[in-house]
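K.L.:
I need the structure of the sequence given here:
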Amino acid sequence: MSDIQQQVQRAIDRMVESGAERGVQVAGYLHGEQLVDAVAGVADPATGRQVTPGTVFYNYSIGKAATATVAHVLAERGAFSYDTRVAELWPEFAAHGKGAVTVRHVLTHAAGVPGLPADTTVADLCDWDKMCAVLADAEPWWEPGTAVGYHGYTFGYLVGEIVRRATGKPISQVLREEVTGPLGVADELYFGMPAAEHGRLARLEDQEGAADMMAGMPADSPMFRAGPSATFPSAALGNRADILAADIPAGGKTSARAIARVYAALMGDVPGVRLISPERLREVTAVTAEGVDQVFGNPSSWGLGFSIGLPGVEEPVMSAFGMGGAGGSFAYGDTAGGLAFAVTKNRLTADFSAATQLIQIVSGH
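P.N.:
Take a look at the predicted model:
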């Protein structure tokens, strides 16, 4: 057992023993070779089922990495380019001045349609055609390409419908055929997870006080413009069978080792699997759009579908590209060091402190 594996195991054991976390997975690959594969705690407190390396967690937005990866694989094949106008593939999307929105704008959260209507229901989130019709008819918050704002839910439907229009297939099918199948993780990384597989999932739980924090937010918060509170990530939402079964590619149901393996493959480190060229990797991981986020108000830097940098690190790590998930999960690749890393967990916390601690052990950042 490597020293890093032992350090990670001790850290997550402490997190669980202290009550800070319920169940945790950590996976890391260095140049495609497994560096860390550690688990701790309970996947389902009701039954006592333990977390295993193959346990699948609904980790919300870390699944956006898989969504973006599908787009990059198709761009590599020539199905579209980053400068293809979305309306060339999806004519209805041109409504209300969105005709100039490109695939690049979508991938960098610059398309100008980050929000959902105030009357959007959880059932609506599970209705692909309805959500795409809403987005096609949406009025942009800003002139596309002139600002960035986190497209929390809408990113998944936008990329997913671009994929469907270009291939004739739902994005979940393309994910399996082109990414997770070749990587050997098709049974550990999903958008919509078949109901028959739900018994393998970790049960989510909210950190104590999370509901009170949400209730204390001002009614005019931009977050509420981005979507009604009923659609905000929570344990109740993420444990619903309809949400788990639906293709909602703004998030994903994944094990740590599966999503880390996707990052390893993007960097060209998985033998026998070439997802994208080294030239495309450089383009994907370069800062393409940055600025104050129009939804959350924080500074943000985006590559093509990935946030650039790491959480909780004072000096920006510009070689790191990844995605965090609501609740504190995080996954990324580091092109400078060849590290692919993921932490997944079932207690939804308000920050990335656990991920930051684990990243520091594994990467030295």
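K.L.:
C-alpha only now, for contacts and for neighbours.
P.N.:
Fine.
K.L.:
other residues contacting stretch 220-240?
P.N.:
The contact list for stretch 220-240 (CA atoms under 8 Å, 6 or more residues apart in numbering) reads 58, 60, 114-122, 151-152, 203-206, 243-244, 294-296, 326, 348.
K.L.:
now, which of those residues lie within strands?
P.N.:
Using DSSP state E, the subset of these located in strands is 58, 205-206, 348.
K.L.:
I'd like the structure of this one too, to check against the first:
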Amino acid sequence: MNGTVAKGFEPVAEAFRTLLEDGRETGASVAAYVGGELVVDLWGGWAGPGTPWQADTLATVFSAGKPVAALAVLKRVADGLIGLDEPVQSYWPAFQHEGGTVRHALAHQLGLPAVAEPLTAAEGLDWARCTGAIFGSPLEWEPGTAVGEHALTYGNILGAVLRGATGETVGDVVRGFGLDVHFGVPIGERGRCAELEHATPDWPREAVSGHGELWARALGNPAGLLDLAVLNGDAWRGGELPAVNLHATARGLAGVYHALPRLLPPELLAEALAPQAVGVDRLLEEDAVWTLGFRRDEDWVGMGGIGGSSAGGRLDDPDGYRMAYVTRRLADHERGNLIYDTLEACL
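P.N.:
Sure thing, here's the model as predicted:
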């Protein structure tokens, strides 16, 4: 384990070391800001066989990247180039369904959480092919009448709006944040990417099956996206599937939350963090509160990703914490939850 912790946050380092020593974690990083200061910046384990995790090692964070994709659109809302309540169709005419707005898309209310046409992993990483299949799918509900996490479709929908409005990709805008988070890792930087691993041989099947019918359809197509050959390949690391393939360091991802007041004007930031859709999430099959890109749990705002990475914090408090946990070992959220709990106990 390497890195630093500020005085008073030593228990976070002890908890992280325990995860590495007892084998629950094999390679990860954690970073946290409190009161505007970076108080935790740790990394440890292995980025791959025989390769130690470094301060700048990147890993895929899956859905923990959704708020970053949302921020790309919100940046252009702030610039006056996109309207929250404008129809998606006004920016992307291929969207033929009536009533769907950019606000619906940001808050997981658009009604397109699953792709109807069967796609391969390669087709899922082909922007035009995948986006066309998404917009050619029937609605699961009328926009704005229900909510359900758009597990794999979210980033392409937002990216289509962004491309139609400005000609930019989600990755283009995110690069302007000046943080170590990437939709589409540049060729010269891909050597920094950790080699992902499954915690158990059955993890990909368990991640897709047994969570409900809509979940299975939404996460199971495109097929094979959770195969290690895909996740550790150049197409995944260099392409844009912005619902799930953000590559980040923990310091970079926590830095996104730390930088929110810089990235968005106060009025828009307040609107973006306020509840937009409240009720039973049809994909998650549980009560959920969605904002414009984030999930709220009382005063915690952020997002977790399948596999164990997550980011968020107590954003309603300017002096509250902003934290990220980034891992290569695809399992559950027990590891990150331990670090969050330990950090909160320190506070």
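K.L.:
by neighbour count, which of the ones in strands among the contacts of stretch 220-240 of the first structure wins?
P.N.:
The most neighbours of any of those, using other CA atoms under 10 Å, belong to residue 58, which has 30 neighbours.
K.L.:
ok, the residue lying closest to that residue once chain neighbours are set aside to residue 239 of the first structure distance?
P.N.:
Nearest residue to residue 58 of the first structure, sequence neighbours excluded (CA to CA, 6 or more residues apart in numbering): residue 253, at 4.1 Å. From residue 253 of the first structure across to residue 239 of the first structure, the span is 11 Å (CA to CA, to the nearest Å).
K.L.:
give me the more crowded residue out of those two.
P.N.:
residue 253 (28 against 17).
K.L.:
show me the contacts for that one.
P.N.:
Residue 253 of the first structure touches 56-60, 63, 188-193, 244, counting by CA under 8 Å, 6+ apart.
K.L.:
before we move on, what about residue 5 of the first structure?
P.N.:
So residue 5 of the first structure contacts 35-38 (CA under 8 Å, 6+ apart).
K.L.:
what do you get for residue 41 of the second structure?
P.N.:
Residue 41 of the second structure neighbours (CA under 8 Å, 6+ apart): 3-5, 29-32, 250-251.
K.L.:
go ahead and confirm residue 327 of the first structure touches residue 348.
P.N.:
Yes: with contact defined as CA atoms under 8 Å, residue 327 of the first structure counts as touching residue 348 (3.6 Å).
K.L.:
now the equivalent of residue 22 of the first structure over in the second structure: closest residue in space, sequence neighbours ignored.
P.N.:
Under the alignment by TM-score structural alignment, residue 22 of the first structure pairs with residue 26 in the second structure. Closest residue to residue 26 of the second structure apart from its sequence neighbours, by CA to CA, 6+ apart: residue 45 at 5.2 Å.
K.L.:
would you say that neighbour is within a strand?
P.N.:
Yes: under DSSP: H, G, I helix; E, B strand; the rest coil, residue 45 of the second structure sits within a strand.
K.L.:
under the alignment, what does it map to in the first structure?
P.N.:
Residue 45 of the second structure maps onto residue 41 in the first structure, by TM-score structural alignment.
K.L.:
its match and residue 355 of the first structure: what is the separation?
P.N.:
Applying CA to CA to residue 41 of the first structure and residue 355 of the first structure gives a distance of 16 Å.
K.L.:
where do the helices sit along the stretch 151-300 of the second structure?
P.N.:
Here the stretch 151-300 of the second structure has its helices, by DSSP state H, counting those that start in this stretch, at 154-166, 170-175, 203-208, 213-220, 228-231, 234-238, 250-258, 260-263, 266-273.
K.L.:
tell me the most buried of these?
P.N.:
helix 250-258 (a mean of 27; mean count of other CA atoms under 10 Å).
K.L.:
that older thread, next, give me the two most distant ones among the ones in strands among the contacts of stretch 220-240 of the first structure.
P.N.:
58 and 206 (13.0 Å; CA to CA).
K.L.:
hmm, back to that, export the contacts of residue 253 of the first structure to CSV and tack on distance to residue 145 of the first structure?
P.N.:
Output for the contacts of residue 253 of the first structure, formatted as CSV (distance: CA to CA, whole Å):
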residue, distance to residue 145 of the first structure
56, 36
57, 34
58, 31
59, 28
60, 25
63, 24
188, 35
189, 31
190, 30
191, 27
192, 30
193, 33
244, 32
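K.L.:
tell me the two of these that are most distant?
P.N.:
60 and 188 (14.5 Å).
K.L.:
pick out whichever of the two has more residues nearby.
P.N.:
Using other CA under 10 Å as the criterion, residue 60 of the first structure and residue 188 rank with residue 60 on top: 28 against 22.
K.L.:
so what corresponds to that one in the second structure?
P.N.:
For residue 60 of the first structure, the aligned position in the second structure is residue 62, judged by TM-score structural alignment.
K.L.:
for the nearest residue to its match once chain neighbours are set aside, give its distance to residue 304 of the second structure.
P.N.:
Among residues not flanking residue 62 of the second structure along the chain, residue 244 sits closest, at 3.9 Å (CA to CA, 6+ apart). Residue 244 of the second structure is 11 Å from residue 304 of the second structure, where distance means CA to CA.
K.L.:
mind listing the shared neighbours of these two?
P.N.:
By CA under 8 Å, 6+ apart, the residues touching both residue 244 of the second structure and residue 304 are 63-64.
K.L.:
picking up where we left off before, which position in the second structure pairs with the residue nearest to residue 58 of the first structure?
P.N.:
So residue 253 of the first structure corresponds to residue 247, using TM-score structural alignment.
K.L.:
please report how far the closest residue to residue 210 of the second structure other than its chain neighbours lies from residue 207 of the second structure.
P.N.:
In space, and not counting its chain neighbours, residue 210 of the second structure is closest to residue 216: 7.7 Å by CA to CA, 6+ apart. From residue 216 of the second structure across to residue 207 of the second structure, the span is 9 Å (CA to CA).
K.L.:
how about residue 184 of the second structure?
P.N.:
Taken as CA to CA, the span from residue 184 of the second structure to residue 207 of the second structure is 24 Å.
K.L.:
distance of the closest residue to residue 255 of the first structure other than its chain neighbours from residue 201 of the first structure?
P.N.:
Spatial nearest neighbour of residue 255 of the first structure, excluding adjacent residues (CA to CA, 6+ apart): residue 56 at 4.6 Å. Distance of residue 56 of the first structure to residue 201 of the first structure, given as CA to CA: 5 Å.
K.L.:
before we move on, what about residue 285 of the first structure?
P.N.:
31 Å.
K.L.:
perfect, that will be all.
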